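1. With the sequence up front, the predicted model follows.
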Amino acid sequence: MFQCLNRSPSRFTLPDLTAVTEPVFKLRTNPRQEQAYRNIKQWFKDLRVYPEAKERKFLSHAFDLYAGLSFPDADVEHLETCIAFFLWAFSFDDLSDEGEFQSKPDRVQVGVDISMEVLNHPELPPPKFKYAAMLHDIWRRFRSTASPGACNRFKKAVESWMKSQVEQAANRSWNTVPSVDEFIILRRRTIGGEIVEAMVEYSLDIKIPEHVWDHPVLVGLSRAAIDIMTWPNDLCSFNKEQADGDLQNLVFCVMLEQNVDLQSAVDIVTKMLATRVDDYVTLKAQMPSFGSEVDVELATYFKALEHYVQGTVVWYYESPRYFRGMDVT
C-alpha cells in the first residue's frame, strides 16, 4: 500500500502558495496585535499548560502574528479572545497530533467529553483539565458579545471539530489513509473550519440571520474558503508530519490514491488549490441579495473571512511551527 512513499525523493519544491491565493484573498495586519498579545500571553502562562521549556517553544510559533494577520479589524478585546482561541486550539490539537494522545482515540475522547461539558454547562467552575479550562474562558468571552446564532454555530463547530480529532486519532492508530475525497471532508472538520467562521463573526460582532447560512452559494463559499486555508497547511506541514510518521495529510492521500511520487503529489495539490480559488470567485459572483442590511453584513463577513484565509496562508510560512531553522524565501 505504501510503496510510492518508499520511492519519494529526500526533498521537494514547494511553490509560493501565498501567490496562488493573493489575487483574491488580501493581506492586512492588526495594529493592536502586540497590545492584545501581552495580556493573553500571561493568561496562558498562568494556566501552566506546559513545562517552561515546552511552553517557550510553543509560544515561539507566533500565534500573535497569526491573529494579527487573520483578524486585522478586531478591537483589542476581541483580538485577545482570538489569540486565546489559537492557543487553545493548537495546544489541544497537538495532544492528538504529536502529544500524549497521539493514536489514542480513547484518551482523546475523554478530553472531548470534559470539554463538551464546558460548552453545555458554562455556569459551572472551570475544570482541572487545562485545555478545557482554556475553552471555559474563551466560551465566556465569546458569549459576552456574539449573536445567539454565532454562539450556536461556535458550539456545534467545536463539537464537530472535537469528534474529528477522535476520528483522526483512530485513523492514526489503525494506520488508515482515507481516499482523497473522504480526507477533504474530514479535513474541513479537523482544521476547525466552522469554528474559524464563527470566530470571524465574533471578531466584528457580525449579525446575519440564521436562514442565510443555509443558502447553497454560502455553503459552497464556506467549503471553498476552508479548503483554501487548509490545503496549504498540508503542504507546509508535510515535512513535519512525515517526520512524526503521521500519514493524515492530503499530500499522502494523493500519493497513495494516484500512485505518484512526492513532488508530483505536491504539484497536484497546488493545482487543486488554484482551482479552488477559482471556485470561490465563481461562487462569490453568484451571491444573491438578502436585502440591503443583510448584504452589508455579508460583505463585511466575507471581507473578514478573506483576510483570515490569506493571513493563515502567510502565517504558515512565517511560523517556525512548520519551517523552524529554515530560510523560507
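-> Thanks, I have the structure now.
2. hey, let's count contacts and neighbours off CA atoms from now on
-> Will do.
3. and stretch 322-329, which residues are buried?
-> Residues Tyr322, Phe323 are the ones in stretch 322-329 that count as buried (16 or more other C-alpha atoms under 10 Å).
4. Provide a list of residues in contact with Pro209.
-> The neighbours of Pro209, taking C-alpha atoms under 8 Å, 6 or more residues apart in numbering as the test, are Gly149, Val294.
5. Comparison target, given below:
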Amino acid sequence: MTSSAPHSPPRTRYPRQDAVPAPDTYRTRTAGIRLWDGTLLSEVVTPRHDLAARPRPFPVQRNYFHTAALEAGARWLRETVPLERDEYERLLTEDVGGFVSWVYPDAQPARLRTLIDFHHWAVWLDDVMDRRTTLETSLEACSVLESLGTVELAPFDDFFARMRGQGLHEGHAGRFLTAMRAYGASSRTEVHARDDHTCGYTTIPGYIANRRRSAAMPVYFALIAWISGVELPTHVYGHPLVVQLENACSDYALLYNDAGSFTKEYLAGRTGGTFVRLLSHELQLPVQDTLYEIADMAAAAADDLEAASDLIDTSDLPAAHREHVHRYADGLRKFTGGVNHWSNHTIRYAIGQPMTDTAPTSRTGDRHHLRTGRAK
C-alpha cells in the first residue's frame, strides 16, 4: 500500500528495541512480593473458565488449514519483521499466530495465512508499546499505528496488499484502517497512564470505554466482517443491537485478558495501571476476590453476547440486513470462543502461577452496567 500523495512518502522509523529481561522461575520472581492489600503475589491464583462448557457452548474449532499457515507465517515473521531472535522465538512459543487459527476458524487458507502475518506484526508492535521500558519507545510504536495508510511500511504494505487481493474491499479496508489508527491513538492514552503509574481512569465505565478501543477490538471486528462475508451499510453498524453485540464481544476479550494477565503484568512493573487495581479500590475487595469478580464480569459479557444474538430476528433491524447481522453475530461468538480457548492454553499469560476453574456463566450478571449505557 502506498500513499496517494504525488511524491514518495517518508518511511516510518520502527521503534527502538529495548532489552527484555531473561525469564526466571515463577517462584523466584514472586518471592516476597506483597500486593497493595498485603497478599503475597505467589499465593494469588488465576481464574479461568471454559466457554465450551456452557449450556449453550460457544463454538471452538481450529481452522483446518492452520499447520501450513503457521509454518509459512513463522518464515515471514523471521524474514520481514525487524525483531531480535528471542522476540521471534517468544512469539512462536506463545502461539501468537495460532490465536488466529482459533478465532477465525472459517477463514480460507490464503486469508488465514495473511491474517497470521498481520497478527504476528501487530502483536509484536503491541508488545513494543506495552513491554518496553521507556516512554519514548512506546509512543513511537503508537505513532506507527496512527500513520498507517500515509507512509510506506514494508511489513504492513505486504500483508495489506494481500488482504486487498483476497477480497478486502473498500468498505472493509476503510473500517480496518480507521480502527488501526484509533487503536494507536487510544493506546497512547494507556501508555501515558502506565508511565504515570496510575490507571489513568477513575471509574469502571471510563476504563471500559477506552479499552473497547485500545484493546484493538474494532480492528478484529473489521476482520470478522470480512471473513464472515458480512455486507452492511455503515449506519447499520451503529444500530444499538449491533453495538451491543460488539461491546459484549469486546468486553469479554478485554476482561478475560485483564484477569488472566494480571500476574504477568504486575511482574512486568505495571503495578498501578491495571484494571485489577482500579476495581479492587472501587469495590474495596482483596486482589484475589477482584480477580474472581473480573472473571465473572467476563462471563456476564458472554451471557450478554448470547442473549443479544437471540434478539436479532425480533429487532427493528431492516429485514434485508438481518441475515448479515446473524452472520456477524456468529463470527463474534466464534471469535469469543477462540479467545477463551487460546487464552486458557497459551503460555503468554500462564507463567507458572496456580490456576483455578470458575463458572463459564455469570453469578450476578452485568451488575456493573457495562452494556446499559453508562460505559458507552
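-> That came through, no problem. The structure presented is a predicted model; accordingly, all values stated were derived computationally and were not measured.
6. Got a TM-score for the pair?
-> The pair, once superposed, lands on a TM-score of 0.87 when counted by TM-score structural alignment, normalised by the length of structure 1; 315 aligned residues with a C-alpha RMSD of 2.4 Å.
7. counterpart of Ala150 of structure 1 in structure 2?
-> Residue correspondence to structure 2 (TM-score structural alignment): Ala150 of structure 1 is matched to His172.
8. Aligned to Val296 of structure 1, what sits in structure 2?
-> Matched by TM-score structural alignment, Val296 of structure 1 corresponds to Glu323 in structure 2.
9. neighbours around that match, how many?
-> When counting by other C-alpha atoms under 10 Å, one arrives at 15 neighbours for Glu323 of structure 2.
10. same thing with Arg107 of structure 1?
-> Taking other C-alpha under 10 Å as the definition, Arg107 of structure 1 ends up with a neighbour count of 16.
11. So which elements touch the helix or strand containing the match of Ala150 of structure 1?
-> Take DSSP states H and E as the rule and His172 of structure 2 turns out to sit in helix 170-195. When contacts are defined as 3 or more C-alpha pairs under 8 Å, 6 or more residues apart in numbering; DSSP states H and E, helix 170-195 of structure 2 packs onto helix 109-131, helix 135-146, helix 204-214, helix 217-227.
12. out of these, nearest to Gly337 of structure 2?
-> helix 217-227 (13.3 Å; C-alpha to C-alpha).
13. Relative to Tyr26 of structure 2, how far out is the nearest residue in space to Thr356 of structure 2 that is not next to it in sequence?
-> If you skip the residues right next to it in sequence, Thr356 of structure 2 has Pro47 as its closest partner in space, 4.9 Å away by C-alpha to C-alpha, 6 or more residues apart in numbering. Using C-alpha to C-alpha, to the nearest Å, Pro47 of structure 2 is found at 17 Å from Tyr26 of structure 2.
14. Which one's more surrounded, the two?
-> When neighbours are counted by other C-alpha under 10 Å, Pro47 comes out ahead of the other of Pro47 of structure 2 and Tyr26, with 22 against 16.
15. my guess is the more buried one contacts Met355, does it?
-> Yes - taking contacts as C-alpha atoms under 8 Å, Pro47 of structure 2 lies within contact range of Met355: 5.9 Å.
16. Please tell me how far the residue most central in space within structure 1 sits from Arg223 of structure 1.
-> A centroid search over structure 1 (C-alpha atoms, centre = their mean) returns Ile191, at 4.1 Å, as the residue closest to the centre. Computed with C-alpha to C-alpha, the distance linking Ile191 of structure 1 and Arg223 of structure 1 is 12 Å.
17. Trace Phe86 of structure 1 over to structure 2, please.
-> Aligned against structure 2 by TM-score structural alignment, Phe86 of structure 1 finds its counterpart in His119.
18. just His211 of structure 1 next, same as before
-> Using TM-score structural alignment, the partner of His211 of structure 1 in structure 2 is His235.
19. any idea how far that match lies from Pro318 of structure 2?
-> Relative to Pro318 of structure 2, His235 of structure 2 is positioned 12 Å away (C-alpha to C-alpha).
20. higher neighbour count, the two?
-> When His235 of structure 2 is set against Pro318 and neighbours are counted by other C-alpha under 10 Å, the residue ahead is Pro318, at 10 against 7.
21. roughly how far apart are that one and Val243 of structure 2?
-> Computed as C-alpha to C-alpha, the Pro318 of structure 2 to Val243 of structure 2 distance reads 15 Å.
22. now Cys249 of structure 2
-> Looking at Cys249 of structure 2 against Val243 of structure 2, where the rule is C-alpha to C-alpha, the gap reads 10 Å.
23. try Leu232 of structure 2
-> In this structure, Leu232 of structure 2 lies at 13 Å from Val243 of structure 2, with C-alpha to C-alpha as the measure.
24. The residue nearest to Thr356 of structure 2 corresponds to which position in structure 1?
-> Residue-level alignment of Pro47 of structure 2 against structure 1, with TM-score structural alignment as criterion, gives Pro15.
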